Structure formats: structure tokens, C-alpha cells
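# quick one, fold the following:
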Amino acid sequence: MNQQQKPVLVLQHLPDDGPAYLATWLAQQRETMDLRDHGDAYPRDLSGHSALAVLGGEMSANDDLPALRRGEALILDAMDRGVPVIGHCLGGQLMARALGARVGASRWPEIGWHRLDWAEQSGDWFGDAAQSDPEIFQWHGEAFELPHGAVWLAGNAACRNQAFAIGPHLAMQFHIELDLAKLKVWTTGHDPARHLRDGMPDAQIQSTVAIHERAAARLAAQQRVAATIYARWLGNRR
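Take a look at the predicted model:
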């Protein structure tokens, strides 16, 4: 079996934090997805998979949870094998942590649609996003520092490090996998207002109404960016 015929391993940490648009995109490309949640047995290594995607979750990357440590071991195994890894929010934090970088509270939490500053070389991964400066969906209170050898790709005043690449691997602090169904679940089951802090800029935590109003204009554009990113990620398979 060649590398392209092997399934893509996707690690999911919470029932309401599934692959969403990533699953849609993989199906469109006729890629086989092997989805494992925190209660499933994880594979021993990445020898039977062509790529690894790690999703988000409301826990901290530093929490003492066996699934997180198993995920980090698989991230390192994938990198050792040259199997491309992509991390979404918590997934990006686990990538950084596995590589020895610190994960901790970001300057400000971000919930909703937020703009990013893009590195000059970010177009290699994000395509026109680096020029058009879109709003990307965020839901996080922690963030990663850059591991040794990482290339900084994006950030903003609230959270300096929002994306980095190491060779064929990409870590992101934001949620490009979002689709409308997932957004509805998140904004029904979670109240953004509980993340408000004294002294926080008003725009950091957007209301459910504001999030959905912007989604009408932003979600399709973000999914075009996501398609570019995912194509680059799987294009890195050997």
C-alpha cells in the first residue's frame, strides 16, 4: 500500500469537537479518515497512516490526561517518519508541547472572528489569506510558544503565536475546521460570556449573536482558506 492509499488519522478529544469541514474536505478528495476519540484505542504508531490531524478541545494541553500524552507520542512518531501533521487549536498546542515548547495562558482569550497578522512566507501554507487578511475563527484561552526550528506564520496582539510550521507540519491556534453545524453546537453548549475578564478589550469575546452574524459572511471564505491548507498538508506526503 503506498502512502496516499493509507488512511488519514484524526484524533478527536471531545464529542462536540469533531472534524467538521476537515471530514467534508477529506471525503471530497476521496481520502479515507480513521477517526479516534479519547476513548478509543490509539494506534501504536503512524506506520499504517498517511497523515495525522489533531483536533481541539476545552482542556489544557498541560492537563494530566493519558489521551493527550498518547497524542503527543503519535505526533513525534509521525514527525520522525515524515508523516505530515496538522494541529487545530489544542492540537497545535500539543504539537508545540511535544517538541519542548511551553503552552500557557495567552495575553487575552479570543472567541469569535479575529484578524491575524501574517508572515511574509505564510502564503506557502495559507494562500491568498496572507494578502486578503481574513477573519479566522478562534476559541482559546491558552497558546503555544514556538518550538526550536519552527517558522512563525501568524499572530496578533492578543496572541502572538498563532501558527508555525516545521517542514511539512503545521500547528495552528485557530479553527479552520469549523462548519456551521459545529458552530451551532459550540454556541449552544458553551457561553462565551463566561470567559470575560476585567480589563479585557470588548472585541475579544464576541456574543453568540455576533458570531453567527459574521459567520454568514466569513465561513465560506474561511473554508476556502482551509481547503488550501489541507491540500498543502496532504501534498507533503512522501
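
# every contact and neighbour count from this point should use C-alpha atoms.
Fine.

# quick one, what contacts Ala216?
Contact partners of Ala216, counting by C-alpha atoms under 8 Å, 6 or more residues apart in numbering, are absent.

# wait, a strand at it?
No: using DSSP: H, G, I helix; E, B strand; the rest coil, the secondary structure at Ala216 is helix, not a strand.

# count the neighbours of His13 for me.
By other C-alpha atoms under 10 Å, the residues close to His13 number 23.

# where's it relative to Pro84, distance?
20 Å (C-alpha to C-alpha, to the nearest Å).

# longest strand of this protein?
Looking across the chain with DSSP state E, the single longest strand is strand 103-115.

# gap between the next helix or strand after it and the chain center?
Helices and strands here follow DSSP states H and E; after strand 103-115, the next one along the chain is strand 117-118. Centroid separation for strand 117-118 versus its chain: 17 Å, with C-alpha atoms, centre = their mean, to the nearest Å.

# ok, residues contacting strand 117-118?
Outside strand 117-118, the residues within contact range by C-alpha under 8 Å, 6+ apart are Ala130, Asp133, Leu153, Ala154, Gly155, Asn156.

# helices of this protein, residue ranges please.
All helices of the chain, identified by DSSP state H, fall at 21-28, 66-81, 90-98, 123-126, 129-132, 180-189, 208-235.

# helices or strands next to the third one in the packing?
For helix 90-98, the helices and strands in contact under the criterion 3 or more C-alpha pairs under 8 Å, 6 or more residues apart in numbering; DSSP states H and E are strand 51-54, helix 66-81, strand 85-88, strand 103-115, strand 135-144, strand 169-172.

# what does it contact?
Outside helix 90-98, the residues that touch it by C-alpha under 8 Å, 6+ apart are 53-61, 68, 71-73, 75-76, 86-87, 102-103, 143-147, 163, 170-173.

# go with 7 Å
Here helix 90-98 makes contact (C-alpha atoms under 7 Å, 6 or more residues apart in numbering) with 54-57, 61, 72, 75-76, 87, 103, 143-144, 146-147, 171-173.

# quick one, that helix and helix 66-81 angle?
Here helix 90-98 points in a direction 70 degrees away from that of helix 66-81 (axes from the mean of the first three to the mean of the last three C-alpha atoms, to 10 degrees).

# the last one too?
Direction vectors for helix 208-235 and helix 66-81, defined by the same axes, to 10 degrees, enclose an angle of 40 degrees.

# one more to line up against the first:
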Amino acid sequence: MSFRSLSVGGANLVPFPGRTPGATAAHRDPLPVLIVLHQESSTPGRVGNALRALGHRLDIRRPRFGDPLPDTLDRHAGAVIFGGPMSANDSDDYVRREIDWIEIPLREQRPFLGICLGAQMLAKQLGARVAPHPDALTQIGYYPIRPTAAGHTLCPDWPDQVYHWHREGFELPTGAELLAEGDDFPVQAFRAGHAFGFQFHPDVTYAMMHCWTTRGYDGFGAPGARARHHHFADRAVYDVVERAWLKQFVDGWLACRPVLAQAAE
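Have a look, this model is predicted:
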């Protein structure tokens, strides 16, 4: 199943709607957010923290280990597919099922966020190519991004550099709006209606960074990768802005929910 015929033209590309202060608290039981993770030890990190702070429960699923995905998002406020060491090009059944499943939030126009692998899955669902850098470059550590005019309109105060851990990138899907760009991997953030894809990792907490840089030490020898000590030195410089930007993004992202979904609560 594919959703490549989806119209994601300029009519959908508008700034986040404003959220009335206390609007989330006004709902006695906000809908949960679907969380898709790819390893037994994975967590939703800072994205999960931001969602919980808004009053949302987390419905955590791991399709890789047999968890099903819902047939509709009528009972969810939105969905997030996180990263992992696998590739969106892998032939594993759960990888293909997740890519196909993204058709549901796209068709139902529900808030969807893909982070790193999740963004690559979204790009593939929309018909874009996912591939390694032609010179085998990687991004492991902090790297600069440049928000576009559309990115600034949507959500101001982007960080100058953000955290990455990936060996592949993706093209901008046809009809999608580029929100942030980079050098070696040009597409860093994009929007297609209510769906967003980030090549970078705003979800990574300090504890997660310790874990990744310990277990993933073999990645530091890859072309373009930053040495481990730079990860923590750069975090001290860039993380405060990235954390504040993420909170602002998550709040506006969930405010994109259709009126009918909100009324259902």
C-alpha cells in the first residue's frame, strides 16, 4: 500500500495554529500518542518527556518484536516513529509494514513525526529515494542546519546545530515543503501536510548520548563522524536552544489535529 498520490501542495503549508494556554489541561483525558520504537532498550527520550508534559499518555509499540500497529489513529492524538540502526531500504517485514502503515496518518491527516529512520520511512512512503551519501559520509555528532523561510514561519528559533546519528539521507518528496537544510545531507527537515520528518535527533537526552556513544563507538571511524568528546562539548553549547525549540515544535505539532479528532475526546 502506498500513499504517493497524496496532495501535499501549498494549501496545507501554513504556520502552526496557536494553542490556547491550558487547552490540553482542559481535556480530562487527552488522547495518547502512538510511539514506535525499534530496539528493546529504546526510549522516546525528550520527545516522550515533552508529550507527557502536555498530558498525553504514550502508547509504545515495537513492531520489530511483534507489536501490532493500529488500523486507525482515531484513538490517538498523533504518532511518532523513532530511529534505529536499521535502514528504510531493508527487506525485513516489519520495516516494510511500518512504511506502508504511514499511509494511515497521511490519509487521516493526523499529526505524524518521523525522526531519522522514521523520517526516511516517511520519505519512502511519499515516493522519495533513501540512500547513503555518494562519498560514504556520515553524520554522527552535532552538525549545522539552516531553516528555510517556511521553517522559520512554521516554528521560529531553530538551533544552529543539532544532533545526528545516521549513514543515509533522503530526497525531498515531491510536493513536500523543505523546512531545514544541511550541507552533506541537504534535506534535514520537511513537512507534508500534517506529517513531519527530521533527519536529526532532537529526542536524545544526556543519558541516551552516553549510551549511544558507548555502544556505538565503532561508528566514530566513519568519514565525517565527530569524535566522542565533541558530542558532549557541542551539547553544552547547542542543547539549550534545541531543547526549547523541540518543546515549541511538539506543542504546535499536536495543535494540528483535526477538529473532529479533538471533539471525539
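
# thinking again about what came up before, and the contacts of strand 117-118 of structure 1, which of them are buried?
In terms of neighbour count (16 or more other C-alpha atoms under 10 Å), the buried residues within those are Ala130, Leu153, Ala154, Gly155.

# and Tyr157 of structure 1, what's its match in structure 2?
Quick fix: residue 157 of structure 1 is Ala, not Tyr. Aligned by TM-score structural alignment, Ala157 of structure 1 pairs with Asp183 of structure 2.

# okay, now the aligned partner of Pro147 of structure 1 in structure 2: neighbour count?
Applying TM-score structural alignment, one finds that Pro147 of structure 1 aligns to Pro173 in structure 2. Pro173 of structure 2 has 22 neighbouring residues, counting by other C-alpha under 10 Å.

# so what's the residue most central in space within structure 1 up against?
Nearest to the mean C-alpha position of structure 1, by C-alpha atoms, centre = their mean, lies His88 at 1.1 Å. Going by C-alpha under 7 Å, 6+ apart, His88 of structure 1 touches Val54, Leu55, Gly56, Ala171, Met172, Gln173, Phe174, His175.

# I'd like the residues you listed written out as a markdown table, with distance to Arg194 of structure 1 and neighbour count added.
Below are the contacts of His88 of structure 1 laid out as a markdown table (distance: C-alpha to C-alpha, whole Å; neighbours: other C-alpha atoms under 10 Å):
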| residue | distance to Arg194 of structure 1 | neighbour count |
| --- | --- | --- |
| Val54 | 26 | 27 |
| Leu55 | 23 | 25 |
| Gly56 | 19 | 29 |
| Ala171 | 27 | 30 |
| Met172 | 24 | 26 |
| Gln173 | 20 | 28 |
| Phe174 | 19 | 25 |
| His175 | 20 | 20 |
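
# please identify the buried residues of stretch 165-180 of structure 2?
Neighbour-count burial for stretch 165-180 of structure 2 flags 165-174, 176-180 (criterion: 16+ other C-alpha under 10 Å).

# over to stretch 224-232 of structure 2?
Ala225, Arg226, Arg228, His231, Phe232.

# next one: it to chain centre, how far?
Put simply, stretch 224-232 of structure 2 sits 22 Å off its chain's centre (C-alpha atoms, centre = their mean).

# now stretch 197-210 of structure 2
Chain-centre distance of stretch 197-210 of structure 2: 10 Å, with C-alpha atoms, centre = their mean.

# okay, and it goes to which residues in structure 1?
Taken onto structure 1 by TM-score structural alignment, stretch 197-210 of structure 2 occupies residues 171-184 there.

# span of the matching stretch from start to end?
Its start and end residues considered, stretch 171-184 of structure 1 measures 25 Å (C-alpha to C-alpha).

# thinking again about what came up before, and of the contacts of strand 117-118 of structure 1, the nearest to Trp233 of structure 1?
Using C-alpha to C-alpha, Leu153 comes nearest to Trp233 of structure 1 of those, at 14.8 Å.

# what does stretch 63-70 of structure 1 rub up against?
His38, Ala61.

# counting neighbours, which bits of it end up buried?
Buried residues in stretch 63-70 of structure 1, counted by 16+ other C-alpha under 10 Å: Ala67, Leu68, Arg69.

# that one maps to which residues in structure 2?
Mapped onto structure 2 using TM-score structural alignment, stretch 63-70 of structure 1 spans residues 90-97.

# picking that back up, which position in structure 2 aligns with the residue nearest to the centre of structure 1?
In structure 2, the residue matched to His88 of structure 1 (TM-score structural alignment) is Ile115.

# how much space between Asp71 of structure 2 and Cys256 of structure 2?
Asp71 of structure 2 is 21 Å from Cys256 of structure 2, by C-alpha to C-alpha.

# related to what we said a few turns ago, could you check how far the residue nearest to the centre of structure 1 is from Ala193 of structure 1?
23 Å.

# could you do Leu11 of structure 1 as well?
28 Å.

# of those two, which one has the most company?
Applying other C-alpha under 10 Å to Leu11 of structure 1 and Ala193 shows that Leu11 carries more neighbours, namely 26 against 12.

# the more buried one -> structure 2?
For Leu11 of structure 1, the residue aligned by TM-score structural alignment is Val36.

# what's the answer for His212 of structure 1, then?
Counting by TM-score structural alignment, His212 of structure 1 corresponds to Phe232 in structure 2.

# residues touching the spatially closest residue to Phe144 of structure 1 that is not a sequence neighbour, list them.
Closest residue to Phe144 of structure 1 apart from its sequence neighbours, by C-alpha to C-alpha, 6 or more residues apart in numbering: Val103 at 4.4 Å. Val103 of structure 1 makes contact with Gln93, Arg97, Glu142, Ala143, Phe144, Glu145, according to C-alpha under 7 Å, 6+ apart.

# just tell me what the second one corresponds to in structure 2.
When structure 2 is aligned by TM-score structural alignment, Arg97 of structure 1 is paired with Lys124.

# fine, thanks again, bye for now.
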